[in-house]
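Asker: Have a look at this prediction, sequence included:
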Amino acid sequence: MRELTKAIQETAQKLLQDKEVELVVGFAKGSLPLRNTPCFIRQPEEAQKLVWGYGCENNLATYLRQRPEKLAVVAKGCDSRSIIELIKENQINREKLVIIGIPCQGMIDRKKVTRLLAGRELLKAEVKDGQVVLMGKGFSETVPCEQLLHDTCLTCQHPNPVLFDIMLGEPVPVKEADSFADLANFEAKAPAEKRAYLIQELSRCIRCYACRQACPMCFCEECFADCSMPQWLSKSSLNVQDNVFFQAVRVLHLAGRCVDCGACDRACPMGIDLRTLTHKMVRDVQELFGYTAGVSLEERAPLAAPVSSSTLNHF
């Protein structure tokens, strides 16, 4: 990770010095262990702030839409896939973007760390040789890194950037595991059980819209949830039926566009299982249309193309 951090710093510094870009979007060290934060660098001497590690979980494609200046971005696999879809939707000007590709080993889920520590405060953490050492007042605990990765990282089939201008680091081997194995329990439920599960989960929703704001593919100037004419959702009270409706429409709007980066799931302050909805939608799009979002600049998204009679026969 130190080598990658140094390479990112040197690359960003050179791009800014040579005036190839006006802005570099990457990560800086966060205020908490295992947590890094999006960082925006405009001066060559500021490039030393940039870091890379297991806490670079944010999808930086969120910050690239409709930018007027020429910029560079540090992009892992899921970031690059979102960038591809945003280019196809005319939200990013490819000619004004330099993509610094970084192979991704996976990102550590702080929620899993919190559950593991069971109330103990994490003061320091180190990652070495596939092990995470968690340290605090009066304790030190070593855990295999694989146990703490985000669920999206455990099933990721595109850990390496799909699109890049500059590639740093060696490619990461692609996992051979079934990328949809986590859906088995949900799919085994009867329709009534599925609905009951979703109602149970979404009854905790406070409609803060953090999931929408974190998603790089949610960029409508006015979301249907904010409309007043017509008014799709109640604005004066919360109820579970409106919550289900909001999430159902949000997920359908992402059909053929979602790259399963997990940004919505991570952003939820209530810990709602949003990924089951999005991941099932990703699988359904693959099965119905043979399309995987964010792997090709040339291939049209299925819902942006004319529907064939053979596809209609699936419904």
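Answerer: Arrived safely.
Asker: from here on, contacts and neighbour counts on C-alpha atoms
Answerer: OK.
Asker: Report how many residues lie close to Gly101.
Answerer: 24 (other CA atoms under 10 Å).
Asker: these two touch, right, it and Met167?
Answerer: Yes: applying CA atoms under 8 Å, one finds Gly101 in contact with Met167, separated by 4.6 Å.
Asker: what does stretch 229-245 rub up against?
Answerer: Leu198, Ile199, Leu202, Ser203, Cys205, Ile206, Arg207, Phe224, Ala225, Asp226, Phe246 (CA atoms under 8 Å, 6 or more residues apart in numbering).
Asker: Endpoints of it, how far apart?
Answerer: Length of stretch 229-245, first residue to last, CA to CA, to the nearest Å: 17 Å.
Asker: How about stretch 307-315?
Answerer: 12 Å.
Asker: gap between the spatially most central residue of the chain and Pro159?
Answerer: The centroid of the chain falls nearest to Cys261 when counting by CA atoms, centre = their mean (2.9 Å). Using CA to CA, we find Cys261 at a distance of 11 Å from Pro159.
Asker: Overlap of the contact sets of these two?
Answerer: In contact with both Cys261 and Pro159: Cys78, using CA under 8 Å, 6+ apart.
Asker: what sits against the nearest residue to Met135 once chain neighbours are set aside?
Answerer: Among residues not flanking Met135 along the chain, Lys124 sits closest, at 5.1 Å (CA to CA, 6 or more residues apart in numbering). Lys124 is in contact with Pro33, Leu134, Met135, Gly136, counting by CA under 8 Å, 6+ apart.
Asker: among those residues, who's most crowded?
Answerer: In terms of neighbour count, Leu134 stands highest of those at 22 neighbours, by other CA under 10 Å.
Asker: Quick check: it is in a strand.
Answerer: Yes: per DSSP: H, G, I helix; E, B strand; the rest coil, Leu134 lies within a strand segment.
Asker: Assess the claim that it and Arg120 are in contact.
Answerer: No: with contact defined as CA under 8 Å, Leu134 does not count as touching Arg120 (10.3 Å).
Asker: which residues of this structure fall in strands?
Answerer: Along the chain, counting by DSSP state E, strands occupy 23-29, 36-41, 71-75, 97-101, 124-128, 131-136, 139-144, 166-167.
Asker: next, the one to line up against it:
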Amino acid sequence: MLTYIDKIKEISCRLLQEGKVDMVIGFRKGTVPMMNEPCFVKSPEDVDNLVWDSNCGINLANYLTNRKEKIGIVAKGCDSRNIVTHIIENKIKRDQLVIMGVPCKGMIDRHKIETMFETEIQNVIDVDDKITIKGESFEKTLDKKDVLQDNCALCIHRNPVIYDELVGNLVEEQKDIDRYEDVRKIESLSPEEKWKYFDDLLSACIRCYACRNVCPLCYCPTCFVDESRPQWVGKSIDPIDTRTFHFLRAYHCAGRCTDCGSCERACPMGINVRMFTKKLEKDCLELFNWEAGMTLQNRPPLDTYRPDDPDDFIK
């Protein structure tokens, strides 16, 4: 991680000094442990604010939408795939970007770690494959693999798929990973059991829209939940309104979601928001052999049509 930081700073400083970019989008240390925050660096003197560790889970592609500047951006595997989607969907031009690719071994899950300790966590030190948690009266070292975000533990695209400069050596991709075991379990339930599962899943939702706001795919000028003419969905936490929001948002992400985990990471209620998009991700893979953001040459399956598209679902 320290090597990554040095390289990110070196590249960022050079790009700004040479005038190749107007800004660099990366991360700086957050005000609380395990919550680094996006950082917009516009001068070489400020590159020392940049950091990189296992707390950089926010998807920085979210900050590229409709920008006009030339931008350097730090991108791990899932970020790079969302950058590809942004380019395909004309939200940013490829020649506006200098992409600093970061081979990634996963981000830690602060929710998992926080539940392990009864008192406040004051500092988290990330060294290689170990995470050291410190508080006022305790210190404990954990294996990073045991506290990864769920999406990171299942990730098979850890290396950036598009980049101009790499900040480190490519990492070995995970193999023989069953990414959809949890989805198949839900698919096997009866209709009544599925209904109960999703009712229970969403019962804690407070409609704060953190999942929407952090998602790099949610860039509509006016979200359907904010429309008043016509009004598609109510503003309350009535179960019907809550279900409508989550299911419609998931379908808007179908064929575009990279399972970056930003939605789940941002949720203040700890809801497994990814269960909606993972089902659709699985369907796109099985029906269309499609994984989002892997190439600039093809568009997502749901915004294209071919005569031989699967149509077994039509009754």
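Answerer: Right, received. Where do you want to start? Worth saying up front: this structure is predicted, and the values here are computed from it rather than measured.
Asker: Just the contacts of stretch 229-245 of structure 1: which are in helices?
Answerer: Counting by DSSP state H, the part of the contacts of stretch 229-245 of structure 1 found in helices is Leu198, Ile199, Leu202, Phe246.
Asker: For those, pick the one with the most neighbours.
Answerer: When neighbours are counted by other CA under 10 Å, Leu202 leads these with 24 neighbours.
Asker: any idea how far stretch 268-277 of structure 2 is from the chain center?
Answerer: Offset of stretch 268-277 of structure 2 from its chain centre (CA atoms, centre = their mean, to the nearest Å): 12 Å.
Asker: Excluding sequence neighbours, find me the nearest residue to Arg81 of structure 1.
Answerer: In space, Arg81 of structure 1 is closest to Gly294, 3.9 Å off (CA to CA, 6+ apart).
Asker: That neighbour: how many residues sit nearby?
Answerer: Counted with other CA under 10 Å, Gly294 of structure 1 comes out at 27.
Asker: residues touching it, list them.
Answerer: Applying CA under 8 Å, 6+ apart to Gly294 of structure 1 gives the contacts Ser80, Arg81, Ser82, Ile83, Ile84, Glu85, Val162, Arg257, Val259.
Asker: just curious, which of the contacts of Lys124 of structure 1 is nearest to Lys111 of structure 1?
Answerer: Closest to Lys111 of structure 1 out of the contacts of Lys124 of structure 1 is Pro33 (12.6 Å), distances taken as CA to CA.
Asker: can you pull the contacts of the closest one?
Answerer: Shown in contact with Pro33 of structure 1 (CA under 8 Å, 6+ apart): Leu122, Leu123, Lys124, Ala125.
Asker: Kindly report the same for Asp53 of structure 2.
Answerer: Met1, Asp126.
Asker: Tell me which residue of structure 2 matches up with Glu146 of structure 1.
Answerer: Matched to structure 2 by TM-score structural alignment, Glu146 of structure 1 sits across from Lys145.
Asker: distance of its match from Phe247 of structure 2?
Answerer: According to CA to CA, Lys145 of structure 2 and Phe247 of structure 2 sit 31 Å apart.
Asker: Equivalent analysis for Asp259 of structure 2, please.
Answerer: Taking CA to CA, one finds Asp259 of structure 2 at 16 Å from Phe247 of structure 2.
Asker: all helices for the stretch 151-300 of structure 1, in order.
Answerer: Ranges of helices within the stretch 151-300 of structure 1 are 151-154, 184-187, 191-202, 210-214, 240-253, 263-267, 275-289, based on DSSP state H, counting those that start in this stretch.
Asker: Next, the buried residues of the fifth one.
Answerer: For helix 240-253 of structure 1, burial by neighbour count (16 or more other CA atoms under 10 Å) applies to Val240, Asp242, Asn243, Val244, Phe246, Gln247, Arg250, Val251.
Asker: Show me what the last one lines up with in structure 2.
Answerer: Okay, so that is Val251 of structure 1. Val251 of structure 1 maps onto Ala250 in structure 2, by TM-score structural alignment.
Asker: and if you look at the first one?
Answerer: Using TM-score structural alignment, the partner of Val240 of structure 1 in structure 2 is Pro239.
Asker: on that earlier part again, got TSV for the contacts of Gly294 of structure 1, with distance to Trp52 of structure 1 too?
Answerer: Output for the contacts of Gly294 of structure 1, formatted as TSV (distance: CA to CA, whole Å):
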residue	distance to Trp52 of structure 1
Ser80	16
Arg81	19
Ser82	19
Ile83	19
Ile84	22
Glu85	24
Val162	19
Arg257	27
Val259	22
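Asker: Find the pair from those residues with maximum spatial separation.
Answerer: Between any two of the contacts of Gly294 of structure 1, the greatest separation by CA to CA is 15.1 Å, found for Val162 and Arg257.
Asker: who has more neighbours, those two?
Answerer: Between Val162 of structure 1 and Arg257, counting by other CA under 10 Å, Arg257 is the more crowded of the two (27 against 22).
Asker: I'd guessed that one sits against Ala293; true?
Answerer: Yes: Arg257 of structure 1 is within contact range of Ala293, at 5.4 Å (criterion: CA under 8 Å).
Asker: any common contacting residues for these two?
Answerer: Residues touching both Arg257 of structure 1 and Ala293 (CA under 8 Å, 6+ apart): Glu85, Ala301.
Asker: since we're on Lys70 of structure 1, how many residues are nearby?
Answerer: Neighbours around Lys70 of structure 1, by other CA under 10 Å: 17.
Asker: where's it relative to Arg42 of structure 1, distance?
Answerer: For Lys70 of structure 1, the distance to Arg42 of structure 1 - CA to CA - is 11 Å.
Asker: And for His314 of structure 1?
Answerer: Going from His314 of structure 1 to Arg42 of structure 1 by CA to CA gives 51 Å.
Asker: now Asp226 of structure 1
Answerer: 34 Å.
Asker: Neighbour count: these two, which is higher?
Answerer: It is Arg42, of Asp226 of structure 1 and Arg42, that has more neighbours when counted by other CA under 10 Å, with 17 against 13.
Asker: Quick one: residues contacting that one.
Answerer: Each residue near Arg42 of structure 1 by CA under 8 Å, 6+ apart is listed here: Leu16, Glu22, Leu23, Val24.
Asker: Equivalent analysis for Pro269 of structure 1, please.
Answerer: By CA under 8 Å, 6+ apart, the contact set of Pro269 of structure 1 is Ala210.
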